[in-house]
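In: Sequence and predicted structure below; questions after.
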Amino acid sequence: MSDSKFDVIVVGGGPGGYVAAIRASQLGLRTALVEKAQLGGVCLNWGCIPTKALLRSADVLRMIRGADRFGIEVGQATPDLGAIVKRSRDVAAQLQRGVGGLMKKHRIQVFNGHARLDGPQQLRVRSDQGELRLGAAHIILATGARARVLPGMEPDGKHFWTYRQALVPQSVPKRLVIIGGGAIGIEFASFYHALGAQVSVVEMAERILPVEDQEISAHVAQSLTRDGIGLYTGCAVQGSKVEQGAVHLRLEGKRHETLQADVVLVAAGIVGNVEELGLEGTGIKVERSHVLVDEFCRTGEPGVYAIGDLAGAPWLAHKASHEALICVEKIAGGNPHPLDPRSVPACTYSHPQVASVGYTEAQARSAGKTLNVGKFPFVTNGKAIAMGATDGFVKVVFDAHSGELLGAHMVGEEVTEMIQGYVIARGLETTEAELIESILPHPTMSEAMHEAVLAAYGRALHN
């Protein structure tokens, strides 16, 4: 027998889990949420939000150091690491409290503890206060993922870090090597370089940001190299050892050499939190640490669902939240559209920023499509020139036959705030005709988005 019975129980209070709980409650379902750590999950407490707070501090530092370009003389800008980290933690704490408030507002019962499946429609929750059993017709697993640990580089808080240690440093390492040139690695490279660290990035793929369009990756690499960040692509770490207070990393691949670092930050992917969930003996299948689901997030076990990072790529908070809505709407008898992974935007908050949605040019050509590709640089955009933000460009990829917007890719200042225009365009299935006829305000950096569309059809006006 269950101590409490619900219509829906969500396991995990991250951006997938708490959104699922809110929507279930809105639809009139008696809902509970189980979280063993902090509401908001990794994203709010140890990922998306606190990293953006750190990166904002780095942006302000860069702006002050370059104030003379705008005719403003200021004294020497010196970062206060303790204050920067405190602000980041305060931002996370404020939002974490906000999620708690949302749970109360929507009358969602929250249980603090570790939950595992305990038979059909049953959960056993273990906490410091003991154990209890909960029952529900529908159980949504949203336990997220954690940083991948590489052998010989297990996090010790001193020489080897994951993102958790990188978010709360006691000091800025003089020499920092980052293993992994994806979004997380490049964001931390931008932050620590701004604070004065000598930063190197090691990436196994042939280029950093390997999932992005090749031209975007190349532009970011050029920008980071110009700033003094070392990039070691096509390289793998074959060995590491600590001697005399320094880490020695042996690289093999395109370059055979040894790097020395005071700290190594491992940002080489994630692993799904599938352990101790009671999956054994169920119809739930796990592949490469992620739970397999269908288009409506249903697992192979009746009444059990999985969303977010636990359910696989793309590993993004907004993907998890959208899957939550799809899953709950289906549970409530609705008819939601399945998730289209290519319509999920991706953002990297590095310096410069990167944003994209849909096919890269290479992916579209590999799919056999005939393309019209347009590019427009910010260096010829009036607002960008006025803002001193001319680094970067906008690139769009269209199907030459149908006019479908297959993909959009941007690099430059605040492009993460601009990509939503192309996301909406893809969602509405607009073609180049509607986009060309659209009127964008002047002067804005978003005008480059319109010019890129025009360029794809030989009609660019300002380049």
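Out: Good, I have the coordinates.
In: Going by C-alpha atoms from here, please, whenever you check contacts or count neighbours.
Out: Will do.
In: Am I right that Arg116 is in a strand?
Out: Yes: note on Arg116: a strand contains this position according to DSSP: H, G, I helix; E, B strand; the rest coil.
In: I figured it was touching Glu275, is that so?
Out: No: Arg116 is not in contact with Glu275 according to Cα atoms under 8 Å; the separation is 9.4 Å.
In: So for these two, which sits in the more crowded spot?
Out: Applying other Cα atoms under 10 Å to Arg116 and Glu275 shows that Arg116 carries more neighbours, namely 19 against 11.
In: can you tell me how far that one sits from Ser57?
Out: According to Cα to Cα, to the nearest Å, Arg116 stands 40 Å off from Ser57.
In: quick one: buried residues of the lengthiest helix in the chain?
Out: For the chain, the helix with the greatest residue count under DSSP state H is helix 81-105. Of the residues in helix 81-105, 81, 84-85, 87-89, 91-93, 95-96, 99-100, 103 count as buried by neighbour count, 16 or more other Cα atoms under 10 Å.
In: closest to Ala21 among the residues you listed?
Out: Met103 (8.1 Å; Cα to Cα).
In: so what's the nearest residue to Glu451 once chain neighbours are set aside up against?
Out: Nearest residue to Glu451, sequence neighbours excluded (Cα to Cα, 6 or more residues apart in numbering): Ala460, at 5.5 Å. Going by Cα atoms under 8 Å, 6 or more residues apart in numbering, Ala460 touches 451-454.
In: Against that first model, consider the following:
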Amino acid sequence: MAEKYDLIVLGSGPGGYVAAIRGAQLGLKVAIVERELLGGICLNWGCIPTKALLRSAEILHYAQHAKDYGLKIAGEIEADLEAVVKRSRGVAAQLNKGVTGLMKKNKIAVHMGEGKLTGPTSLTVKGEKGEEKLEAKHIIVATGARARDLPFAKADGKRIWTYRHAMTPKEMPKKLLVIGSGAIGIEFASFYNDMGCEVTVVEMLDRIVPVEDKDVSAFLQKSLTKQGIKVMTGAGVEELKADAKGVRAKIKDAKGNVDESEFSHCIVAIGIVPNTEDIGLEKLAEMEKGFIQIDPYGRTKSKGLWAIGDCTPGPWLAHKASHEGVTAAEAIAQELGNKDVHPHPLDRNNIPGCTYCHPQIASVGMTEAQAKEAGYDVKAGTFPFIGNGKAIALGEAEGFTKTVFDAKTGELLGAHMVGAEVTEMIQGFVIGKTLETTEAELMQSVFPHPTISESMHESVLASYGRVIHI
């Protein structure tokens, strides 16, 4: 006989486990189904362990530049790759235990194994307990996504890597090819460059981090080049062959010239594929390129079946998945009779993006070009970190903050930042956009001194010809 719940969540990543917790908080009987590790890719193989790696690289960078801060470090500074990876895996393990504890705290039943839908509100789980049959009034699919392979050269974990292989390398690459310059590709390029590897980045579009504002892309490319990374835009890898010694790549550059180069390893970071095959979705949900189509609350075309996170349309970000999880859980509770919960649909224009390379990138809303294409009369302003006292004191004067406004209404349309700690500061603009702020409120806000966040204030002033410190 099938076990019955109010809500079953298929997948325990940052969307799934958050949805389960919110459902439990609202009084629902909740179960979660996970085939591998609680916390999903983000906690175990993505967001968090990569940041641990990048933190080690950052410390190494500062140690190697101690002279710039008036310090002397005796002896040679070098990276212990095994220890760096061990620290990263330890961070992931700690968080995995944390999610396990949260499941117990919220009385959420955990079923470990492969889940497959048998209907919009039923599924089977094949795992440690054999085959289980589960039923619920509602099911949320939160199965996430995986790295996309090159069609002519699939990752082998030895010479051709995905992000998972790049996080647990058995040896330090000597010469690394990174294909793709989105967040994942650029973060690993930055990490391995700081660790002493020779890095080449190949991007098929005309600029790196192409979803960002053009000014950010140009600044980052200049900075990465200065750090020793070779950046090739408008270029493509036409052939990739791996053997025991390394990787040979035929790369066509922006001028159409094809050159064959040798590398010790290659990271493929050309996007993701949703994990939506073979889980029973064929007749239950509308699909587009493998992604489950949903309404603003997470509903699919089948009553009782919902979807969130990376298996749904982008942006494919952990915090977007978590927010969707809360929204879906609240909408489900409302449908089940809870009159005290009032879910709000997700506004994709207010989702921030962060890339943790060196220097960091953060943004929210429209780029200047997007705003103009949308028909806005735009006011935009930029403030460089070289005019910010805290940035200079930190020795991090590279970077800027840029804001984009509707000239007619003063609405904040977008904000774009590159430099030290901008991933921590972007939330100020996110809150501003969520509150539908205008330039007037931002100008009248008092920013603490000395902080890098003062550049946020100055960029708003610059948009209206009132900048102070440049």
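Out: That came through fine. Predicted model only: the values in this text are computed from it and were never measured.
In: okay if I get the buried residues of helix 81-105 of the first structure as TSV plus distance to Thr430 of the first structure?
Out: Formatted as TSV, the buried residues of helix 81-105 of the first structure follow (distance: Cα to Cα, whole Å):
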residue	distance to Thr430 of the first structure
Leu81	46
Ile84	43
Val85	43
Arg87	41
Ser88	39
Arg89	41
Val91	38
Ala92	37
Ala93	40
Leu95	36
Gln96	38
Val99	36
Gly100	39
Met103	38
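In: Tell me the spacing between Ile439 of the first structure and Ser446 of the first structure.
Out: Counting by Cα to Cα, the gap from Ile439 of the first structure to Ser446 of the first structure is 11 Å.
In: what's the mean deviation for the helix or strand just after the longest helix of the first structure versus the second structure?
Out: With elements assigned by DSSP states H and E, the helix or strand that comes after helix 81-105 of the first structure is strand 109-112. Following superposition, strand 109-112 of the first structure is found to deviate from the second structure by 0.4 Å on average (mean Cα distance after the TM-score superposition for the first structure).
In: buried sites along strand 109-112 of the first structure?
Out: Using 16+ other Cα under 10 Å as the test for burial, strand 109-112 of the first structure gives 110-112.
In: do the same with stretch 204-212 of the first structure
Out: 204-205, 207-210, 212.
In: So what's the gap between that stretch and the chain middle?
Out: 16 Å (Cα atoms, centre = their mean, to the nearest Å).
In: Equivalent analysis for stretch 300-320 of the second structure, please.
Out: 16 Å.
In: show me the contacts for the equivalent of Gln427 of the second structure over in the first structure.
Out: Using TM-score structural alignment, the equivalent of Gln427 of the second structure in the first structure is Gln420. Going by Cα under 8 Å, 6+ apart, Gln420 of the first structure touches Pro345.
In: And Ala92 of the second structure, by the same measure?
Out: Applying Cα under 8 Å, 6+ apart, we find Ala92 of the second structure in contact with 43-45, 48-49.
In: Try it again at 7 Å.
Out: By Cα atoms under 7 Å, 6 or more residues apart in numbering, the contact list for Ala92 of the second structure reads 43-44, 48-49.
In: Same check on Lys4 of the second structure?
Out: When contacts are counted by Cα under 7 Å, 6+ apart, Lys4 of the second structure touches 134-136.
In: now do Thr162 of the second structure
Out: 147, 155, 267-269.
In: hmm, try it at 8 Å
Out: Counted by Cα under 8 Å, 6+ apart, Thr162 of the second structure has contacts 147, 149, 155, 267-269.
In: Check Glu454 of the second structure too.
Out: 388, 447-448.
In: circling back to that earlier point, counting neighbours, go ahead and name the busier of Ile439 and Ser446 of the first structure.
Out: Taking neighbours as other Cα under 10 Å, Ile439 of the first structure and Ser446 compare with Ser446 leading, 21 against 9.
In: That one matches what in the second structure?
Out: Ser446 of the first structure maps onto Ser453 in the second structure, by TM-score structural alignment.
In: okay but that match is in contact with Ser445, surely?
Out: No: at 11.7 Å, Ser453 of the second structure does not count as touching Ser445 under the criterion of Cα under 8 Å.
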